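Visitor: Provided below for reference: sequence and predicted model.
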Amino acid sequence: MRMVIFGLTVTSSWGNGHATLWRGLIGALAPLGWAISFFEHDTPYYAGARDIDRLNGGNIVLYADWENIRHEAEAAIREADVVIVTSYCPDAVDATRIANDSCRGLKVFYDLDTPVTLASIERGDHPAYFEPKGLRDFDLVLSYTGGPAIDTLRSILGARHVLPLYGHVDPDRHRPAQPRSEFAADLSYLGTYAEDRQAAVETLLVAPAARLPNRRFVIGGAQYPQDFPWSSNIYFVRHLPPADHPAFFSSSRLTLNVTREAMARQGWCPSGRLFEAAACGTAIISDEWAGLDSFFTPGEHTSAHRAAELDRILNDAFASMSRGTMEEAV
């Protein structure tokens, strides 16, 4: 079975949560019989912080310009059993139009940023990664967020068949590791800077650091501004490649999870960092949101489990198509 993915990035985890998720999912889908190609627009900011140049279980197609890759994309779509277009893919609309014209299999949209998508719609800002008519042309829509967001994707964006496909962690890559002195922390936080997380980060990490000058605090991430309220006992790691995440978490007595405002408001949207830290055996402090207490049954959220879930969803959709209907897989 052939799958073609048009996504944001799989080669760089800098400033995004997509790459690590795709690596785990693709690596776990390959043994199930999937041949996968991932089309990624080669952008300078990801090229400068590339974590991998080879994809376990799949093929990377890096391109500098969509017009130069269009014919290759058209050929891949024609041969594919499944075409997946994702949120924040720079050429999502062009890929979707080609899929509408020539895809013989399933057309799938995977929104890995559903709360951001819905918040944009509420503000009257149409996301650039799908057409104004919404998601009605896709056979299946997958959402990184569950709960009420599923119904909203149907009612507002016209998605016909929607299912959640949550985050996950690869336990072969994220497990307890040897602590490292540069990551040693009484409290750590790993996350890209975001204005809508800043108040919580200041409350839950910066303020405690000021009250506890003899304790060590560590922040890892990207895009932190110069005016961030650093103190002498808050240490910073600018970009932490996924290979270093286990050592980072394993070097912390506690680690902090702070959810972006749109995600917390929607609920049912666990970040990959939650699963990574849990897989490394690190105690987590988290802000609260609807559904949080439903995601921590041991062993459930591995990449292999999520790949098996996606494989079942797609095969159920194929069966529905062969019957001439698209009954929602449950």
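Guide: Alright, I've got the coordinates. Numbers count the residues shown, from 1 in each chain.

Visitor: going forward, measure contacts between C-alpha atoms and count neighbours the same way
Guide: OK.

Visitor: where along the stretch 51-200 of the chain do the helices fall?
Guide: With DSSP state H, counting those that start in this stretch as the criterion, the stretch 51-200 of the chain has helices at 66-79, 92-102, 114-123, 148-157, 195-201.

Visitor: same list, those, but as a markdown table with distance to Tyr166 and mean neighbour count please.
Guide: Converted to a markdown table, the helices of the stretch 51-200 of the chain look like this (distance: least, CA to CA, whole Å; neighbours: other CA atoms under 10 Å):
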| stretch | distance to Tyr166 | mean neighbour count |
| --- | --- | --- |
| helix 66-79 | 25 | 16 |
| helix 92-102 | 21 | 18 |
| helix 114-123 | 11 | 17 |
| helix 148-157 | 12 | 16 |
| helix 195-201 | 21 | 15 |
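
Visitor: how about these in a markdown table, adding distance to Gln226?
Guide: Shown next, in a markdown table, are those (distance: least, CA to CA, whole Å):
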| stretch | distance to Gln226 |
| --- | --- |
| helix 66-79 | 35 |
| helix 92-102 | 33 |
| helix 114-123 | 26 |
| helix 148-157 | 35 |
| helix 195-201 | 13 |
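
Visitor: out of those, flag the one nearest Trp268.
Guide: Taking CA to CA, helix 148-157 is the member of the helices of the stretch 51-200 of the chain nearest to Trp268, at 8.5 Å.

Visitor: which secondary structure elements does that closest one sit against?
Guide: helix 114-123, strand 162-164 (3 or more CA pairs under 8 Å, 6 or more residues apart in numbering; DSSP states H and E).

Visitor: go again with 10 Å.
Guide: Where contact means 3 or more CA pairs under 10 Å, 6 or more residues apart in numbering; DSSP states H and E, helix 148-157 is packed against helix 114-123, strand 140-143, strand 162-164.

Visitor: okay, pairing it with this:
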Amino acid sequence: MKIAFYGSSLLSSYWNGAATYYRGILSAMAKRGYEITFYEPDAFGRQQNRDIDPPEWVRSVVYDADEASLRRVLAEAADADIVVKANGVGVFDKELLEGVIAQARPDAIKIYWDVDAAATLDEMREDADHPVRKALPHLDMVLTYGGGPPVIGDYEGFGAKQCVPIYNALDPATHHPVPPEPAFACDLAFLANRLPDREARVEEFFLRPAAALPERSFLIGGNGWHDKGMPANVRDIGHVGTRQHNAFNCTPKAVLNVARDSMARIGFSPATRVFEAAGAAACLITDAWEGIELFLKPDEEVLVARDGQDVAEHMANLTEGRARAIGQAALARVLAEHTYELRGVEVDEVLRAARAKSQVTA
């Protein structure tokens, strides 16, 4: 089956945390026989900061962020058996959603793929005319990269015919243990872009422990932190490309995950970096959120912190030996249960069921 996928960027992770998720899911689907075209706009400097060249398993279309180019790429939706609009493209999101519904063939499966479902649902509660609310009756399903039962219930409450979480996972060919790099040496490292709905939690879970442990070294990577006031023992290294993620995760004694406000509130939303860190056999400390035990076992495969004090206590007590043991246990767990190959099987089953249903009702 042919898929037309309209998303933020497959080629660049620059201000685009969904890149590795797209790559993992879609490459797994390509291996299962899907012919995929990924459409992404030339916007936000992403094409000037690519992590990868167009992979052989996808037809990559980069279009100018103007209305003529938008109309051109939307017209190609008519050639697809499955049409996907992902959230957060950043330009023409409303027009893309309306356009894929209008341009898709009547027998095509139409999907909204939400990689930030908790935030989207918050917006929908505040706006009765939200484009996604208006589009739901015309879509066959919503796929999300997290959220569990709360997100399923909320989306179906807004009228989604079907909502299925397809969680983040690990591509072991991409994220795996590598030798350490001195540039990333520290006690605790954190990697994420600076965003308004994460910043207060970063202050609590990362900067507060850093201030409490002045004898320890801390490292922060990601866009936007250059003018943030930080303790003297925190080093800011800016954007870290995906090619460097393995070394970033392997080198420190531990790495930190901090969820955005909405994801922490709803739970069941492990970030891509959770699996990337586990795949590199890193000792991961994560802020507490409901459902973590479905992915990694607390105290054995991951350390869980309720606040910055917990993070500081974990770091004060963490030995090199225990950090290695936690990282190795996490690696074994994700290889067994949380790979993109397994997620690809899940998506394939969902899509084939939808196709069979549409043929019966046609």
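Guide: Done, it's in. All values reported here derive from a predicted model rather than from experimental measurement.

Visitor: TM-score for the pair, please.
Guide: Once superposed, chain against chain, the TM-score is 0.91 (TM-score structural alignment, normalised by the length of structure 1); 320 aligned residues with a CA RMSD of 1.9 Å.

Visitor: on that earlier part again, do you know which of the helices and strands packed on helix 148-157 of structure 1 lies nearest Tyr189 of structure 1?
Guide: Nearest to Tyr189 of structure 1, of all these, is helix 114-123, at 21.8 Å by CA to CA.

Visitor: what's the closest one in contact with?
Guide: With contacts defined as CA atoms under 10 Å, 6 or more residues apart in numbering, helix 114-123 of structure 1 is touched by 87-88, 111, 124-129, 142-146, 149-150, 152-153, 156-157, 260-269.

Visitor: before we move on, back to that, quick check: which of the helices of the stretch 51-200 of structure 1 is nearest to Glu288 of structure 1?
Guide: Between the helices of the stretch 51-200 of structure 1, helix 195-201 lies closest to Glu288 of structure 1; by CA to CA that is 11.3 Å.

Visitor: list the contacts of the helix or strand just after that closest one.
Guide: Remark: after helix 195-201 of structure 1, the chain's next helix or strand is helix 207-211, criterion DSSP states H and E. Helix 207-211 of structure 1 is contacted by residues 186-187, 201-203, 215-218, 229-234 when judged by CA under 10 Å, 6+ apart.

Visitor: could you rerun that using 8 Å?
Guide: Helix 207-211 of structure 1 is contacted from outside by Arg215, Arg216, Phe217, Ser231, Asn233, Ile234, using CA atoms under 8 Å, 6 or more residues apart in numbering.

Visitor: returning to what we had before: want to throw the helices and strands packed on helix 148-157 of structure 1 into TSV with distance to Ala308 of structure 1?
Guide: What follows is those, written out as TSV (distance: least, CA to CA, whole Å):
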stretch	distance to Ala308 of structure 1
helix 114-123	22
strand 140-143	15
strand 162-164	14
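
Visitor: coming back round to it: Ala35 of structure 1 is nearest to which of the helices of the stretch 51-200 of structure 1?
Guide: Closest among these, using CA to CA: helix 66-79, at 11.3 Å.

Visitor: quick one: list the elements packing against that closest one.
Guide: strand 2-6, helix 92-102.

Visitor: so the last one versus strand 2-6, what angle?
Guide: In this structure, helix 92-102 of structure 1 runs at an angle of 150 degrees to strand 2-6, with axes from the mean of the first three to the mean of the last three CA atoms, to 10 degrees as the basis.

Visitor: among the contacts of helix 207-211 of structure 1, name the buried ones.
Guide: Buried members of these, scored by 16 or more other CA atoms under 10 Å, are Arg216, Phe217, Asn233, Ile234.

Visitor: buried residues, whatever helix or strand Ala336 of structure 2 lives in. List them.
Guide: Ala336 of structure 2 is part of helix 320-337 when elements are defined by DSSP H and E. Within helix 320-337 of structure 2, the residues scored as buried using 16+ other CA under 10 Å are Ala323, Arg324, Ala325, Ile326, Gly327, Gln328, Ala329, Ala330, Leu331, Arg333, Val334, Leu335.

Visitor: check contacts around the last one.
Guide: Contact criterion CA under 8 Å, 6+ apart gives Leu170, Pro172, Gly279 as the residues in contact with Leu335 of structure 2.

Visitor: mean distance, the longest helix along structure 2 to its aligned residues in structure 1?
Guide: Ordering each helix of structure 2 by length in residues (DSSP state H) puts helix 340-361 first. Once fitted to structure 1, helix 340-361 of structure 2 is off its aligned match by 1.0 Å on average (mean CA distance after the TM-score superposition for structure 1).

Visitor: what does that helix correspond to over in structure 1?
Guide: Counting by TM-score structural alignment, helix 340-361 of structure 2 falls onto residues 303-324 of structure 1.

Visitor: run through who's touching stretch 53-67 of structure 1.
Guide: Identification of contacts with stretch 53-67 of structure 1 by CA under 8 Å, 6+ apart yields 11, 23, 26-31, 35-43, 69, 91.

Visitor: for the residue lying farthest from the centre of structure 1, which three-state class applies?
Guide: Here structure 1 reaches farthest from its C-alpha mean at Asn214, the gap being 35.7 Å by CA atoms, centre = their mean. At Asn214 of structure 1, secondary structure determined by DSSP: H, G, I helix; E, B strand; the rest coil is coil.

Visitor: quick one: the residue nearest to it when sequence neighbours are not counted from Ala278 of structure 1, how far?
Guide: Leaving aside its chain neighbours, Asn214 of structure 1 sits nearest to Asn233 (7.4 Å; criterion: CA to CA, 6 or more residues apart in numbering). Going from Asn233 of structure 1 to Ala278 of structure 1 by CA to CA, to the nearest Å gives 25 Å.

Visitor: just Arg104 of structure 1 next, same as before
Guide: 40 Å.

Visitor: now Ala49 of structure 1
Guide: From Ala49 of structure 1 to Ala278 of structure 1 the distance is 26 Å (CA to CA).

Visitor: so who does the aligned partner of Leu284 of structure 2 in structure 1 touch?
Guide: Under the alignment defined by TM-score structural alignment, Leu284 of structure 2 is paired with Ile284 of structure 1. By CA under 8 Å, 6+ apart, the residues touching Ile284 of structure 1 are Leu254, Thr255, Leu256, Asn257, Leu274, Ala277, Ala278.

Visitor: so how many other residues sit close to the fourth one?
Guide: Burial of Asn257 of structure 1 is recorded as 22 neighbouring residues (other CA atoms under 10 Å).

Visitor: now do the third one
Guide: For Leu256 of structure 1, the number of neighbouring residues by other CA under 10 Å comes to 23.

Visitor: confirm that it lies within a strand, as I assumed.
Guide: Yes. Looking at Leu256 of structure 1 with three-state DSSP, it is inside a strand.

Visitor: thought it was touching Leu187?
Guide: Yes. Between Leu256 of structure 1 and Leu187 there is a contact under CA atoms under 8 Å: 6.9 Å.
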